[in-house]
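Visitor: sharing a model prediction with you, sequence too.
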Amino acid sequence: MRHYEIVFMVHPDQSEQVPGMIERYTASVKEAGGQVHRLEDWGRKQLAYPINKLHKAHYVLMNVEAPQSVIDELETNFRYNDAVLRNLIVHTKSAVTEASPMVKAKESKAVEAVADVTEEAGE
């Protein structure tokens, strides 16, 4: 089985459906004997350019180890799901389990915000 990094963008009005979509996609990977090494829900983000007159989208990142048949099935699901605006599936050399730069940046901002609040409370 090969390792893949999958990123897909969901229509912002369909954000409440994202957990169900993630569950469905991870279940199809696991049913075929694959593994999900990393799963990150980045939430709504500003797009670099409008897609279908939309300026925001809900992003999801998955790193999986799966057979090609599952990847073909996921591509088909992405293509025929109107809520998925864009997707990218890339073959990787090995499993990626560490946090992505997006999550690291979010965590560092949260730590800085907590530090600022504690400084203000201490003054």
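Guide: That came through fine. Residues are numbered from 1 along each chain as shown.
Visitor: hey, let's count contacts and neighbours off CA atoms from now on
Guide: OK.
Visitor: in the chain, mark out all the helices, start to finish.
Guide: 18-31, 68-80, 101-122 (DSSP state H).
Visitor: quick one: the longest strand that the chain contains to helix 18-31, angle?
Guide: Taking DSSP state E as the criterion, the chain has its longest strand at strand 35-51. Interaxial angle of strand 35-51 relative to helix 18-31 (axes from the mean of the first three to the mean of the last three C-alpha atoms, to 10 degrees): 140 degrees.
Visitor: second structure follows, compare the two:
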Amino acid sequence: MNKYETLFIQNPSLDEEATKANIEKFKGIIENGGGTVENVDVWGRRKLAYEIAKVNEGHYTLINFSSDAQLPKELDRVFRITDGIIRHIIVNLEK
């Protein structure tokens, strides 16, 4: 099991309910994929460093988790196809 962290930014036009639903969706993907969620840190709405797709703000969330090497690939795929995700990154903490 490797340790990872993922940070993703959601579009601020999503309501609070949809934002929480996305966070639960990603936690579920990690847990159903054999990983364990260690920490979920919701940073809230913050100003972006630069404009992305005509958006200046985003809702930031950081998730620390442990899993095998295949789960981050699946998580990345789901981030890419989920509406409302502006940017995401998954980092292996053990390298």
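Guide: Structure received. Just so we're clear, the structure is a prediction, and the values are computed from it rather than from any experiment.
Visitor: please state their TM-score.
Guide: TM-score of the superposed chains, computed with TM-score structural alignment, normalised by the length of the second structure, equals 0.90; 94 aligned residues with a C-alpha RMSD of 1.5 Å.
Visitor: could I get the helices of the first structure as a markdown table with distance to His91 of the first structure and mean neighbour count?
Guide: Below are the helices of the first structure laid out as a markdown table (distance: least, C-alpha to C-alpha, whole Å; neighbours: other C-alpha atoms under 10 Å):
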| stretch | distance to His91 of the first structure | mean neighbour count |
| --- | --- | --- |
| helix 18-31 | 15 | 15 |
| helix 68-80 | 10 | 15 |
| helix 101-122 | 19 | 11 |
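Visitor: distance to Lys45 of the first structure added to those, as CSV?
Guide: Shown next, in CSV, are the helices of the first structure (distance: least, C-alpha to C-alpha, whole Å):
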stretch, distance to Lys45 of the first structure
helix 18-31, 14
helix 68-80, 19
helix 101-122, 11
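Visitor: coming back round to it: just the angle for the longest strand of the first structure relative to helix 101-122, thanks.
Guide: Going by the same axes, to 10 degrees, strand 35-51 of the first structure makes 80 degrees with helix 101-122.
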